[in-house]
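# generate coordinates for the sequence data below:
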Amino acid sequence: MTQTSNISRRRRTKQAKGGADYEAKRAELLRIAAELFKEQGFQSTRLLDIAQAAGLDRATVYYYVGSKEELFHETVEGVLDANIAVAQQLIEDDSLRAIERLKKIFVSLMISYEDNYPATFVYIQEQMHQVAADETAWAQDIMKKTRQFDQILIGFIGDAIAQGDLRGDIPVRLVENALFGMLNWTHRWFVPGKGMTGQQVAESFWSIFIGGMVPARADA
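Next up is the predicted model:
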C-alpha cells in the first residue's frame, strides 16, 4: 500500500510539472491502449499488456497512469469535450444558418471518429451501453455531457425546420436518429486508411440525408 501511494504521489507530481516528454509518453500509452482494447477487448486487456507493448515495465507505467480504465476514460472524455466545443463554436457563429451548423457538426463528428480511432471504436463497440448503467462519477459526467450534446443537435435540427430548410412533418427526434444513426453504424465497417476518408463518408451520408429532407415545393 505504501509503495502504491508513493507511486501515485510521484505520478501527480509529474503530471503537475508536465513537460513535453511526459505528455508524449502518456499520449503514446493512450494510443497503444486503444489499439489493444480493439484487438483483445477492453476486459481482456491488462495494464501489463499495455506496458509491454510500450516497451515499459508495469511499475514505470504507473508513473503515467493509474489503471487501464484511466487511459480509456481520458480518451473518451477528451473526444466528447472536443465535440461539444466545436458545437458551441458553431452556435456562436451568427453567419451560419441552422442547416449549415447541422452539416458542419455532422461532418466534424465523423472526422473526430476517424482521428481518434480506435478509441472511439472501443467506446461504441464495448463500453457505450455500460456507461448509462454505471453509477461512477466519471460515467455520470459522461452521460451529462452526452445529454448536453444531444440537446445541441436537437436544437440545430429544430431551428433548421423552423427556418424552412428541413421538412416539418417528421418529428425532430426521428430526424436526429436517422441522421446521426448513420454515423453510429460506421463502427461496423469503417476503418481509417481503407477506402473513403471520414470526411468523404460524412459528405456522402449528408447528400443522402438532405436529398430526402428538402421541403416539398408547392409546384412539385
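
# C-alpha only now, for contacts and for neighbours.
Fine.

# as a check, name the ranges of all helices in this protein.
According to DSSP state H, the chain carries its helices in the segments 2-17, 20-40, 47-53, 58-61, 68-92, 98-115, 119-122, 128-131, 137-162, 172-184, 198-213.

# redo the ones you listed as TSV? Include distance to P192 and mean neighbour count.
Output for the helices of the chain, formatted as TSV (distance: least, CA to CA, whole Å; neighbours: other CA atoms under 10 Å):
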stretch	distance to P192	mean neighbour count
helix 2-17	31	13
helix 20-40	13	17
helix 47-53	22	17
helix 58-61	28	15
helix 68-92	17	16
helix 98-115	6	19
helix 119-122	11	24
helix 128-131	21	14
helix 137-162	24	17
helix 172-184	14	15
helix 198-213	7	16
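
# how near is A160 to I154?
Spatial separation of A160 from I154 under the definition CA to CA, to the nearest Å is 10 Å.

# please apply the same query to L36.
Using CA to CA, one obtains 35 Å as the distance from L36 to I154.

# ok, now S95?
From S95 across to I154, the span is 20 Å (CA to CA).

# and if you look at L80?
For L80, the distance to I154 - CA to CA - is 17 Å.

# also Q43?
Taken as CA to CA, the spacing of Q43 relative to I154 amounts to 34 Å.

# one more: K104?
14 Å.

# spell out for me which residue occupies the centre of this structure.
V79 (4.3 Å; CA atoms, centre = their mean).

# quick check: that residue touching N116?
Yes: V79 is in contact with N116 according to CA atoms under 8 Å; the separation is 7.4 Å.

# one more sequence to fold, the one below, so I can look at both together:
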Amino acid sequence: MMDKDPCQPAVGIGRSHGSHSSISKRRMSARTEGSAEYAFKRKQLFQIAAEHFRRDGFKAARLADIARDTGIDRASVYYYVGSKEELFLGVIENVLDANMADAARLIDDLSLSWVERLHAIYVRMMESYEENYPATFVYIQEQMHHIAEQAPATHQLMIKTRLFDQMLMRIVREAMASGELRSDIPHRLAETALFGMLNWTHRWFTPDGDLSGREVAEAYWSIFSRGMKQPGRS
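Now for the predicted structure:
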C-alpha cells in the first residue's frame, strides 16, 4: 500500500471529499471578498513559507511546519492555498512578473543605449532579490525542472522563466549588434557569465550583510563590463 503524501490533506481521516470541496469554495470566496485580514494572513503565510522553502528546499518543506510558524493549524493552510505547489508558486511568481515588467519597460526605453538598459535591469534584479528576500532565492536555488516533475502546476512558471531569459538575451544580443559590447564572444556565454554571477548570490547574500543589493550588482557589473567592452570604446 502506498504511503499518503504528507503534504496533501488526508481523505477519510478528519477530512472528507466533501469537506475538501467546502474549504475550496471558502478559499475562493475569501479571495473574491478580499478582506484586509485574509490578505494579511495569506501574505504572512507566503513569507514564512519562503523561509522554509529556502532552508529545507521544496521537497522537504512541510506544510505542518509552515502552518505552525504562521500560527494556524495545518488544515487551515487550505483556506489560503490549495496545495504546497500553489504556495511555492505564490512565493515567487509575483516577483518574477515584476522583473519581467521591468525588463519589458527597459527594452522599450529608446532614451537608453542597449548597454544602459542591460545595466539597469541587472541592478534592478539584484535589488529585487534583496527586497523580496528570501522568496527569489528560493526560486534560484531550486532546480525548477525537478520541481516540475513533482508539481505540474509549476509548468507555467517555467514558461515565464524562459520568456524572461529570452528578454535578457535580446538585450545582450542588441548590445553586441550595436557595437556597445564585443561580439567575438557568444551571446549566450556572455549572458550566462553576467547573470550567473547574480544568481550565485543565493549562496551567501543576506539583506543585513556588509553590501547592499545595489553594491553587489554594481561590483559584478564592473567586472563584466570591463571584460566585455568593445576595443576602442571608452
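
# corresponding residue for S183 of the second structure in the first structure?
Applying TM-score structural alignment, one finds that S183 of the second structure aligns to G168 in the first structure.

# report how many residues lie close to that match.
G168 of the first structure is surrounded by 16 other residues when neighbours are defined as other CA atoms under 10 Å.

# that one against I157, yeah?
No: using CA under 8 Å, G168 of the first structure is not in contact with I157, being 10.0 Å away.

# quick one, what contacts E85 of the second structure?
When contacts are counted by CA atoms under 8 Å, 6 or more residues apart in numbering, E85 of the second structure touches 151, 153-154.

# so what corresponds to it in the first structure?
Structural alignment places E85 of the second structure opposite E69 in the first structure (criterion: TM-score structural alignment).

# quickly note the distance from its match to Y113 of the first structure.
Using CA to CA, one gets 20 Å for the distance from E69 of the first structure to Y113 of the first structure.

# same question, V79 of the first structure
Counting by CA to CA, the gap from V79 of the first structure to Y113 of the first structure is 9 Å.

# kindly report the same for D169 of the first structure.
Using CA to CA, one obtains 31 Å as the distance from D169 of the first structure to Y113 of the first structure.

# again, but for Q148 of the first structure
Noted for Q148 of the first structure: a distance of 19 Å to Y113 of the first structure, by CA to CA.

# same question for F121 of the first structure.
As it turns out, when the distance is counted by CA to CA, F121 of the first structure lies 8 Å from Y113 of the first structure.

# swap in I154 of the first structure?
20 Å.

# same check, this time on L153 of the first structure
Plainly put, L153 of the first structure is 17 Å away from Y113 of the first structure if you go by CA to CA.

# show me what M182 of the first structure aligns to in the second structure.
In the second structure, the residue equivalent to M182 of the first structure is M197, according to TM-score structural alignment.

# chain neighbours aside, what residue packs nearest to its match?
With CA to CA, 6 or more residues apart in numbering as the measure, Y220 is the residue that lies nearest to M197 of the second structure, at 7.0 Å, once sequence neighbours are left out.

# can you tell me how far that neighbour is from F195 of the second structure?
The gap separating Y220 of the second structure from F195 of the second structure is 9 Å, by CA to CA.

# do the same with D65 of the second structure
Relative to F195 of the second structure, D65 of the second structure is positioned 33 Å away (criterion: CA to CA).

# kindly report the same for R74 of the second structure.
Relative to F195 of the second structure, R74 of the second structure is positioned 38 Å away (CA to CA).

# try L45 of the second structure
In this structure, L45 of the second structure lies at 30 Å from F195 of the second structure, with CA to CA as the measure.

# with A151 of the second structure instead?
Taken as CA to CA, the spacing of A151 of the second structure relative to F195 of the second structure amounts to 26 Å.

# one more: V216 of the second structure?
Shown here: V216 of the second structure relative to F195 of the second structure, a distance of 12 Å by CA to CA.

# likewise D73 of the second structure?
Between D73 of the second structure and F195 of the second structure the computed distance is 40 Å (CA to CA).

# likewise for P231 of the second structure?
Here P231 of the second structure is placed at a distance of 23 Å from F195 of the second structure (CA to CA).

# R162 of the second structure now?
To F195 of the second structure, R162 of the second structure is 14 Å away according to CA to CA.

# also R214 of the second structure?
Going from R214 of the second structure to F195 of the second structure by CA to CA gives 14 Å.

# cool, and W204 of the second structure?
For W204 of the second structure, the distance to F195 of the second structure (CA to CA) stands at 16 Å.

# S212 of the second structure now?
Using CA to CA, one gets 17 Å for the distance from S212 of the second structure to F195 of the second structure.
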